[in-house]
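Sequence and predicted structure below; questions after.
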Amino acid sequence: MIVVPGPASQRLGRSIAVELGVEPYPLEWRIFPDGESYIRYPRPIEGESVVLVQSCPPPTDRNLIQLFLMAEGARKMGADNVSAVIPYLAYMRQDKAFRVGDVVSVEAVARLVQAVGIEEVVTVDVHSQESLAPFKIPIKNVSAMPALAEYLRMLPMKRPLILAPDKGAKHHAELVAETLGVTDCIVLDKHRDRVTGQVDIDERTIDLAGREVVVVDDIVSTGVTIVKAAEMASKRMAKSIYVACTHALLMGDAKERIKQSGVTSIISTDTVENETSIVSVAPAIASILR
């Protein structure tokens, strides 16, 4: 097996290779002045099982194209089979037409992934299981919640409460709570306006006084939902507020606004490599690849 860390997943790709006991492949790449990507395989891979590791956070389109180039190159170089670890699989949130005329982007991405010769995909905490339906190749969805929970276990929390900021995060929050042995798990009711993007969260009375609140979600992008939940927890006198998520995109000033809302710490995984990604999903992914 050859593990090829892509431009967007150098740290995670190397960690997966270490977990599997193989040397990470030294892929070469650069960006041309016009923004196009260059990919080169400097060593033979003919007859090998090749695992590409390339997450697709922003710049999403560039990272996707680089993945497609990596797959095309592996095929041309004679790889026996090509699998892709795509920790953050972009465009999965548009898995149905919410309004007339909406393009269902997940269907296009699925066709493109298959068209470049990728035979199997491993992803992490895909936004919804329904979004996997268009894929006609095997696709495995790994949960990062047990790894996040084990990190949370090390924090000085005496009375933790797990909070899902919306119904979509319910199963993630419940898995964290179950792993930690925490009985208190609350799910907030969120409404997002599809046109304006305005987010409203219920303001029901919840007793959070003196509690260590852990807000659990799969993706933190603009941070609007997290900020709303954190502000609610702050108003109800939570002792501390942590955010635990798989994919910390943190667009624009999201990180600053989240911190200003009263959040003590943002804890994320290396599906998106940044300063908050302190939990690795490499062991979980490697266990699937073995």
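In hand now; what should we look at?

Going by C-alpha atoms from here, please, whenever you check contacts or count neighbours.
Fine.

residue boundaries of the helices in the stretch 101-250 of the chain?
Applying DSSP state H, counting those that start in this stretch to the stretch 101-250 of the chain gives helices spanning 105-115, 145-153, 170-180, 224-235.

Of these, which is nearest residue 97?
Ranking the helices of the stretch 101-250 of the chain by proximity to residue 97 (C-alpha to C-alpha) places helix 105-115 first, at 9.3 Å.

OK, contacts around residue 227?
When the contact criterion is C-alpha atoms under 8 Å, 6 or more residues apart in numbering, the partners of residue 227 are 257-258, 261.

go with 6 Å
Contact criterion C-alpha atoms under 6 Å, 6 or more residues apart in numbering gives 258, 261 as the residues in contact with residue 227.

Next one for the comparison:
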Amino acid sequence: MKILAGPNSEKIAQKIAEQLNLNQLGLSYKLFSDGESYLQIEGNPDKEDIIIVQTTFPNQEKSLLELLLLSKTLKELGADKIIAIIPYLCYARADRKRVDGEVVSHSITMDLLSTAGIDSLVTVNVHNSEVFHNTAKDLEKYNLSILPAIIDYFKDKITEDWVIVGPDKGSKEDIALFAKELSLPSFVLEKYRDPIDHDVRFKDTEYECQSKSIILLDDVITSGGTALKAIKLLLEKNPSNIQFVVVHALAENKVFNEMREMGVKDIISVNTIPRDDIEQIDISLLISKFIEEKFL
């Protein structure tokens, strides 16, 4: 088995290769002046199982196409099984048709990955696990939970005056498990969409967090509008501080700067999307352990 690092995931691929003591295939990569990618795989993948590591943000379409091109080429070069590690899977939220003619991008993306020769796909905290597993029937799919890594990160940092908070009812299960593992109280905010302007709002309920340290855990942040409203509501309850933790940090840095200006103490994400402007929890060991258990 060998590892190939896609252009978006060189650092995490290097860590996985070192943790599993696997050799890496080389990749010659450059961008032409028109924005198209030049890719050349260096090394021999013939009769080998190959792990491709490529997250699909930023530049979703470009990074996805590069992954498809690499997979197809590996098969043509004689690779046996191809395992795609996609820490952040783009288009996963476009998973259902709301109006006639709307493209369901998630299912098409999954079909493309399967058609390109990928045999197994491993991702992290996908938007809807049930829908994910019901697409591309010929593709072996795994959705890893980042929660164990987040728990490990915080277990030596917490004190009794902390409380775990989820942004909506969809986070209820993870928040409850997170709080149980750390023996902390928790609650989930009540989110709703205004029937007139369709804006997302939160019910102003009596949450028990005065003088508490809050960990607000979210799965993804894009524009930041909803997270900022949640933080504003929590600050009105007079906590001692707030730490914002997010799995997939897609938002621009200005969103996190606004959080800091509001009084958020720490902002932490997972390196499913590598960033150097906020602290990150490393997921490479979690992925390596899964690969070792499932494929080695």
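Structure received. The structure displayed is predicted, hence computed values, not measured ones.

After superposition, what is the TM-score?
Once the chains are overlaid, their TM-score stands at 0.93 when taken by TM-score structural alignment, normalised by the length of structure 1; 289 aligned residues with a C-alpha RMSD of 1.9 Å.

Residue 271 of structure 1: which of the helices of the stretch 101-250 of structure 1 is closest?
Each of the helices of the stretch 101-250 of structure 1 was checked against residue 271 of structure 1 via C-alpha to C-alpha, and the shortest separation belongs to helix 145-153, namely 12.3 Å.

Among the helices of the stretch 101-250 of structure 1, single out whichever gets nearest to residue 14 of structure 1.
helix 145-153 (18.2 Å).

Just the buried residues of the closest one, please?
In terms of neighbour count (16 or more other C-alpha atoms under 10 Å), helix 145-153 of structure 1 has its buried residues at 145-149, 152.

That helix against structure 2, how far on average?
Between helix 145-153 of structure 1 and the aligned residues of structure 2, the post-superposition mean distance stands at 1.3 Å (mean C-alpha distance after the TM-score superposition for structure 1).

now that helix, how far from the chain's geometric center?
Computed by C-alpha atoms, centre = their mean, to the nearest Å, the chain-centroid distance of helix 145-153 of structure 1 equals 15 Å.

and that helix, which stretch of structure 2?
On structure 2, the counterpart of helix 145-153 of structure 1 by TM-score structural alignment is residues 147-155.

re earlier: just send the helices of the stretch 101-250 of structure 1 back as TSV, with distance to residue 243 of structure 1 too.
Output for these, formatted as TSV (distance: least, C-alpha to C-alpha, whole Å):
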stretch	distance to residue 243 of structure 1
helix 105-115	27
helix 145-153	10
helix 170-180	11
helix 224-235	8
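
The ones you listed: which one's closest to residue 11 of structure 1?
helix 145-153 (17.0 Å).

Give me the contact list for that closest one.
Helix 145-153 of structure 1 is contacted by residues residue 176 when judged by C-alpha under 6 Å, 6+ apart.

could you redo the last one with a cut-off of 7 Å?
Counting contacts by C-alpha atoms under 7 Å, 6 or more residues apart in numbering, the residues outside helix 145-153 of structure 1 that touch it are 172, 175-176, 179-180, 244, 279.

What of stretch 173-182 of structure 1?
Contact partners of stretch 173-182 of structure 1, identified using C-alpha under 7 Å, 6+ apart, comprise 145-146, 149, 153, 162-164, 183, 185, 216.

Can you name the two of those residues that sit furthest apart?
Comparing every pair within the contacts of stretch 173-182 of structure 1 by C-alpha to C-alpha identifies 153 and 164 as the most remote, at 17.8 Å.

Give me the spatial nearest neighbour of residue 125 of structure 2, chain neighbours excluded.
Distances taken as C-alpha to C-alpha, 6 or more residues apart in numbering place residue 145 nearest to residue 125 of structure 2, at 5.4 Å, with adjacent residues excluded.

do you know how far that neighbour is from residue 126 of structure 2?
Distance of residue 145 of structure 2 to residue 126 of structure 2, computed by C-alpha to C-alpha, to the nearest Å: 9 Å.

what about these two, which has more around it?
Neighbour comparison, residue 145 of structure 2 and residue 126: the larger count goes to residue 126, with 23 against 15 (by other C-alpha atoms under 10 Å).

tell me the contacts of that one?
Remark: with contacts taken as C-alpha under 7 Å, 6+ apart, residue 126 of structure 2 is in contact with 89, 92, 143.

which of those residues tops the neighbour count?
Counting neighbours by other C-alpha under 10 Å, the top entry in those is residue 89, with 26 neighbours.

which residue sits closest to that residue, ignoring its sequence neighbours?
Counting by C-alpha to C-alpha, 6+ apart, residue 56 is the residue found nearest to residue 89 of structure 2 once chain neighbours are left out, at 5.8 Å.

tally of neighbours for the aligned residue in structure 1 for residue 182 of structure 2?
Residue correspondence to structure 1 (TM-score structural alignment): residue 182 of structure 2 is matched to residue 180. Counted with other C-alpha under 10 Å, the neighbours of residue 180 of structure 1 add up to 18.
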